[in-house]
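S.K.: what follows is a protein structure lacking sequence information:
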């Protein structure tokens, strides 16, 4: 229970006071464009997420109901939140180590890029 993390430059630091879900690797085109590959995301209740430093946090509305949080200085991909924002998805790579988390599976594998295969034996969903 609980975790902390942040971006590469330290402009954004956060703590999570509650439980995190097992991360899921999302292979959709939007995650690929924001991360450079696929994005491994864990999830928490938004009320459990506390920003300790947010001077460089920028929110980008990637679709009418979704906002993505990133660092405006180093470009770190940090958060994904769908309106009304009850849950916040956190990129697992921004968590301080050790995380204690284990990847649960893959989503949107039907739209993944062609330069890699998903062959780790975990469950795969073509879409969400």
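M.R.: Cool, the structure landed. All figures in this text were calculated on a predicted structure; none of them were measured in a lab. Numbering: from 1, shown residues only.

S.K.: from here on, contacts and neighbour counts on C-alpha atoms
M.R.: Will do.

S.K.: list the contacts of the residue nearest the centre of the chain.
M.R.: Centroid-nearest residue in the chain: residue 91, 2.6 Å away (criterion: Cα atoms, centre = their mean). Applying Cα atoms under 8 Å, 6 or more residues apart in numbering, we find residue 91 in contact with 39-42, 77-79.

S.K.: same thing with residue 45?
M.R.: 18, 86-88 are the contacts of residue 45 under Cα under 8 Å, 6+ apart.

S.K.: how about those residues in TSV, adding neighbour count?
M.R.: TSV is the format used below for the contacts of residue 45 (neighbours: other Cα atoms under 10 Å):
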residue	neighbour count
18	15
86	11
87	17
88	24
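
S.K.: and the furthest pair within those?
M.R.: 18 and 86 (13.3 Å; Cα to Cα).

S.K.: ok, which stretches of the chain are strands?
M.R.: 3-6, 12-16, 24-26, 39-45, 49-54, 57-63, 66-71, 77-82, 87-91, 105-107 (DSSP state E).

S.K.: dropping in the other structure now:
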């Protein structure tokens, strides 16, 4: 079984994922843009495979999901809904060689100041096939 670890900038929040990580999906929705200043690149795992140390603050961003961040340094870390936890890929301590960006979702909401030119699949909104049945935003 694979294990991955990560943390916020100051280290007050640490996490461990026991099991495989989903390929990275870039979410360009307006909520992800506003909480991070750009788009989000997130992997994910079933919530019961993730152990969180410390006390993230959770913000209810919709009727079905919350965003988790460090109340000390402000690092954005997670997006969750029941049974599922998306993890901002940049917060991982190390990146497994097989963890790669796979697709883009909510491209209709992306900022006008950049183009998506990597040739990966894109969806105007959410697309479970591109996001592999999960999404970060």
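M.R.: Cool, got the structure. Everything numeric in this text was worked out from a predicted model, so none of it was measured.

S.K.: ok, back up a step: and the residue nearest to the centre of structure 1, what's its match in structure 2?
M.R.: Matched across to structure 2, residue 91 of structure 1 falls on residue 88, judged by TM-score structural alignment.

S.K.: what about the residue lying closest to that match once chain neighbours are set aside, how many residues nearby?
M.R.: Using Cα to Cα, 6 or more residues apart in numbering and skipping the chain neighbours, the partner closest in space to residue 88 of structure 2 is residue 42 (4.4 Å). By the measure other Cα atoms under 10 Å, the count of residues near residue 42 of structure 2 is 26.

S.K.: likewise for the one 10 residues further on?
M.R.: By the criterion of other Cα under 10 Å, residue 52 of structure 2 has 14 neighbours.

S.K.: also residue 42 of structure 1?
M.R.: 25.

S.K.: and the closest residue to it other than its chain neighbours, how far is that from residue 93 of structure 1?
M.R.: For residue 42 of structure 1, ignoring the flanking residues on the chain, the nearest one in space by Cα to Cα, 6+ apart is residue 23 at 4.2 Å. Taking Cα to Cα, to the nearest Å as the measure, residue 23 of structure 1 falls 10 Å from residue 93 of structure 1.

S.K.: how about residue 106 of structure 1?
M.R.: From residue 106 of structure 1 to residue 93 of structure 1 the distance is 16 Å (Cα to Cα).

S.K.: neighbour count winner among the two?
M.R.: Taking other Cα under 10 Å, residue 106 of structure 1 and residue 93 do not tie; residue 106 has more neighbours (23 against 18).

S.K.: any chance of the contacts of residue 45 of structure 1 in JSON lines, with distance to residue 34 of structure 1 too?
M.R.: Below are these laid out as JSON lines (distance: Cα to Cα, whole Å):
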{"residue": "18", "distance to residue 34 of structure 1": "26"}
{"residue": "86", "distance to residue 34 of structure 1": "22"}
{"residue": "87", "distance to residue 34 of structure 1": "19"}
{"residue": "88", "distance to residue 34 of structure 1": "16"}
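
S.K.: what remains of the residues you listed once you look at structure 2?
M.R.: Retained in structure 2 by both residues aligned by TM-score structural alignment, their matches' Cα atoms under 8 Å are the following of those: 86-88.
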